[in-house]
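**Q** I would like to see how this sequence folds:
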Amino acid sequence: MEKHIVKILSITEVTHDVKSFRIEKPAGYGFMPGQATEVSVNKPGWEKERRPFTFTSLNEESTLEFTIKRYADHNGVTNQIHQLVPGDELILRDVWGAIEYKGPGYFIAGGAGITPFIAILRQLKKDGRASGNVLYFSNKTAFDVILENELYEILGKDAHFILSKNETPGYEHGYINRAFLDTNVTDLRKHFYVCGPDRMISDVNGALEQMGVQPDAVVFEK
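**A** Below you'll find the model as predicted:
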């Protein structure tokens, strides 16, 4: 297994509990939009605590980016990463992941599950191929929405933000479930890209199966 020690170059606040980390890119290191790697903090006691994070930069860039949500309810890896500063080091490993763009479709994301789709949508925008794709992005509140303005810029009226906790002007309210999909999905022949909490993935995939979507049209991390 490859192992690369890289420095953090810069850190950007994205939401109240999400930061983007711009880091060094090892020579010859490449990935496809939607792929991930296992990351650990290069500090005593944390080197072997590995967690998967998706690249949110594009492969052609000279640096790498991860957009990481902090889970502060326990002293885990994300909590440690959010305490780092530029100059601190991370450990990267092999690239992996089954989420890749296969054609126009519906991107269905919950919370930090948007991260595999960020690089995909950025690449589509750069290539002039974003049209024909629709995003349904579920969060608890408007304060939790990651990169809302950029997603609007990429997809325009085809970017939909659904809030499950609060009713907020300018946002849809509810849950992405079978009833939601029945109402909003108009073309079952398209691809479906699904990422979020395990329960959400299971529920959405089950609903799509009931609706008659072919299994090979559903793209998710197995």
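**Q** Going by C-alpha atoms from here, please, whenever you check contacts or count neighbours.
**A** Noted.
**Q** Quick check, residue 65 in contact with residue 37.
**A** No: applying Cα atoms under 8 Å, one finds residue 65 not in contact with residue 37, separated by 11.6 Å.
**Q** Those two: which has the busier surroundings?
**A** residue 65 (24 against 18; other Cα atoms under 10 Å).
**Q** in which helix or strand would I find that one?
**A** Residue 65 is located in strand 63-69, with elements delineated by DSSP states H and E.
**Q** How about residue 106?
**A** Residue 106 belongs to strand 105-110, assigned by DSSP H and E.
**Q** Let's see this one next, to set against the first:
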Amino acid sequence: MEHIVRILDIAQVTHNVKAFRVEKPDDYVFEPGQATEVSINQQGWEDEKRPFTFTSLNDQHYLEFTIKGYFDHDGVTNKLHSLVTGDELIVRDIWGAIAYKGEGTFIAGGAGITPFISILRQLHKDGRLQGNQLFFANQTEDDIIYKDELDQMLGNNVQYLLSRAQGSGKYPVGRIDADYLKTHIKDFSQHFYVCGPDEMVKDISDLLTDLGAQPDAVVFEK
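**A** The predicted model follows:
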């Protein structure tokens, strides 16, 4: 089912990420971590569907999508970043396999943080965030999405890792590999939530199970 929704607000999150708040259709219900297919309600773009996760909470009166723009070609995200308040999007049915199952470790790469934003915001609102931690890998410090909010919600339970040295120099440079996981995780019987580029998700999911995590306790979008 398709719903045409108007953009209510657009906010710049990082140098190449924007948050789009749009109208919420009546009786439109989702769980934190879920997504929908979105397209732009303009001629020639209506059928260019892309999956985006909700970063708002279900009880808010709007839907929010936090979207990274890729400007090296004239694609959907490039077009989305050119839109203004009042333009329209098309949203569709709700889907998604990333759901919170209990306390654990969230591991995100770049824009892969987006399915976790709604989950973490809901846990924070409900006072249930304690006991969870986040490892968040990015290219540079400037690429970290919602850094201030993550710091505020998670405090010392968020760890950033950069692939390129840049900015303040306060964050380690490297990648989330077996050594990193063994250094930072003492209990592999917990839940794990993984989202990012496909290769990263596969590599980390395999590493976690090799290190003792139960396969059904590693949650990622299949």
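**Q** what TM-score do we get after superposing?
**A** The TM-score (TM-score structural alignment, normalised by the length of the first structure) is 0.98; 221 aligned residues with a Cα RMSD of 0.8 Å.
**Q** Could you pull up the residues touching the nearest residue to residue 91 of the second structure once chain neighbours are set aside?
**A** With Cα to Cα, 6 or more residues apart in numbering as the criterion, residue 91 of the second structure has its nearest non-adjacent residue at 4.8 Å, and that residue is residue 38. Residues counted as contacts of residue 38 of the second structure (Cα atoms under 8 Å, 6 or more residues apart in numbering) are 49-52, 89-92.
**Q** Please enumerate the helices of the first structure.
**A** 77-81, 115-127, 148-155, 178-184, 198-211 (DSSP state H).
**Q** The first one vs the second structure, average offset?
**A** Right, helix 77-81 of the first structure. Mean deviation of helix 77-81 of the first structure relative to the second structure after superposition (mean Cα distance after the TM-score superposition for the first structure): 0.5 Å.
**Q** helices or strands up against that helix?
**A** Packed against helix 77-81 of the first structure, as judged by 3 or more Cα pairs under 8 Å, 6 or more residues apart in numbering; DSSP states H and E, are the following elements: strand 36-41.
**Q** So the residue lying farthest from the centre of the first structure versus residue 174 of the first structure, what's the distance?
**A** Distance from the C-alpha centroid of the first structure, by Cα atoms, centre = their mean, peaks at residue 44 (28.6 Å). Separation of residue 44 of the first structure from residue 174 of the first structure (Cα to Cα, to the nearest Å): 44 Å.
**Q** Same question for residue 160 of the first structure.
**A** 12 Å.
**Q** So between those two, which is more surrounded?
**A** residue 160 (19 against 16).
**Q** shouldn't the more buried one be in contact with residue 139?
**A** No: when contacts are counted by Cα under 8 Å, residue 160 of the first structure is not listed as touching residue 139 (11.0 Å).
**Q** for the first structure, which residue is closest to the average position?
**A** Central residue of the first structure (Cα atoms, centre = their mean): residue 115, at 1.2 Å.
**Q** got the contact list for that one?
**A** 34, 54-56, 67.
**Q** now do residue 159 of the second structure
**A** Residues counted as contacts of residue 159 of the second structure (Cα under 8 Å, 6+ apart) are 134-136.
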